[in-house]
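K.L.:
Dropping a prediction and its sequence here:
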Amino acid sequence: MDMNEQLAQEWTTLQNNHESHERSALVIKLVAVVLFAGTWLAGLDPLMGGALVLILWFQESILKTWQSRLAVRLLDIEAIIKRGSQNDGQPFQLHSHWLAQRPGLAGLLIEYGQNAIRPTVAFPYAALLLLAVIL
């Protein structure tokens, strides 16, 4: 298998995983809504529902951080293929590349926080937390 075929195989695998992360994020959002509604319907303290929402929000931010790492590698592969250079990049280097650029604990926490405040991640969590405070 030549380098371009290997890169194409890696791209396909990573793209499938990238899309899988998107579906998982949607499931986490739906679970947050159902759990919040369940705590409200059960007459439990709204702050309990809010705490569950926070946990799931942070969980999705971690998932989105993983997904963004896949996106970086996908873009690298696309650039290599576009340039058409056989010697420009090696296939199957996702973890080696990430490990070489891995931030420390503070960097990871900042990365998780940046993903948590993205509008596509923050919705519906911010709205549910607002409801928890209002109720």
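P.N.:
Perfect, thanks for sending it.
K.L.:
only C-alpha atoms for contact and neighbour calcs from this point on.
P.N.:
Will do.
K.L.:
Give the closest residue to the residue positioned nearest the centre of the chain in space, chain neighbours not counted.
P.N.:
Most central in the chain under CA atoms, centre = their mean is Lys64, positioned 1.1 Å from the mean C-alpha point. Spatially, and ignoring its direct neighbours in sequence, Lys64 is nearest to Asn115 (6.4 Å; CA to CA, 6 or more residues apart in numbering).
K.L.:
next, the one to line up against it:
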Amino acid sequence: MNALQQEWLALQSQHERYEALALAVKLAAFLATLLVLDSALALAVLALLWLQEAVLKTFQGRLGDRLLAIEPALKTGADAPAMQLHSDWLASRPRGAGLVAEYLKSALRPTVALPYPLLMLLVAFV
């Protein structure tokens, strides 16, 4: 097995791990809705969990970008440099407001946003 194949396997494993972590954050949001008695505190916890999931999904997206860069080289057998996840990301890393915008964009993706607004409405009106 060459270095590019090893990198793909490692990244794919971590990509799936981030998915499981994001689901755990959603579960924590449901539990917070049920267990936190103070509405203001529950809304704050839900907002923090929503942002935390957005950060996790942003990190997962970076792994996915690298996986998509590796796959064509694996398919064609091309000689491509392995182990370049951080170097490639650093070369295009957004700064300051751009980084915050990247996290907020992740937060607004339907697969991330669901169920946070609904839980927040539930907490606010029940």
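P.N.:
Now that the structure is in, tell me what you want to look at. Worth saying up front: this structure is predicted, and the values here are computed from it rather than measured.
K.L.:
before we move on, back to that, tell me how far the aligned residue in the second structure for the residue nearest to the centre of the first structure lies from Leu121 of the second structure.
P.N.:
By TM-score structural alignment, Lys64 of the first structure lines up with Lys57 in the second structure. Separation of Lys57 of the second structure from Leu121 of the second structure (CA to CA, to the nearest Å) stands at 23 Å.
K.L.:
count of residues packed around the counterpart of Ala51 of the first structure in the second structure?
P.N.:
In the second structure, the residue paired with Ala51 of the first structure according to TM-score structural alignment is Ala44. Using other CA atoms under 10 Å, Ala44 of the second structure has 12 neighbouring residues.
K.L.:
again, but for the one 10 residues further on
P.N.:
Residues near Ala54 of the second structure, counting by other CA under 10 Å, number 24.
K.L.:
Could you give me the buried positions within the one helix or strand it maps to?
P.N.:
Using DSSP states H and E, Ala54 of the second structure sits within helix 39-76. For helix 39-76 of the second structure, the neighbour count (16 or more other CA atoms under 10 Å) marks 39, 42-43, 45-47, 49-60, 62-64, 66-67, 70 as buried.
K.L.:
Quick one: the helices in the first structure, in order.
P.N.:
Along the first structure, counting by DSSP state H, helices occupy 3-41, 46-83, 94-101, 105-116, 119-122, 125-134.
K.L.:
Now do the longest one: distance to the chain's middle.
P.N.:
In this case it means helix 3-41 of the first structure. With CA atoms, centre = their mean, to the nearest Å as the basis, helix 3-41 of the first structure stands 8 Å off its chain's centre.
K.L.:
How about the contacts made by the equivalent of Glu22 of the first structure over in the second structure?
P.N.:
In the second structure, the residue paired with Glu22 of the first structure is Glu19, using TM-score structural alignment. By CA atoms under 8 Å, 6 or more residues apart in numbering, the residues touching Glu19 of the second structure are Lys57, Gln60.
K.L.:
Check the spacing between the nearest residue to Gly89 of the first structure once chain neighbours are set aside and Leu44 of the first structure real quick.
P.N.:
Nearest residue to Gly89 of the first structure in three dimensions, chain neighbours excluded: Ile80, at 6.5 Å (CA to CA, 6+ apart). According to CA to CA, Ile80 of the first structure and Leu44 of the first structure sit 54 Å apart.
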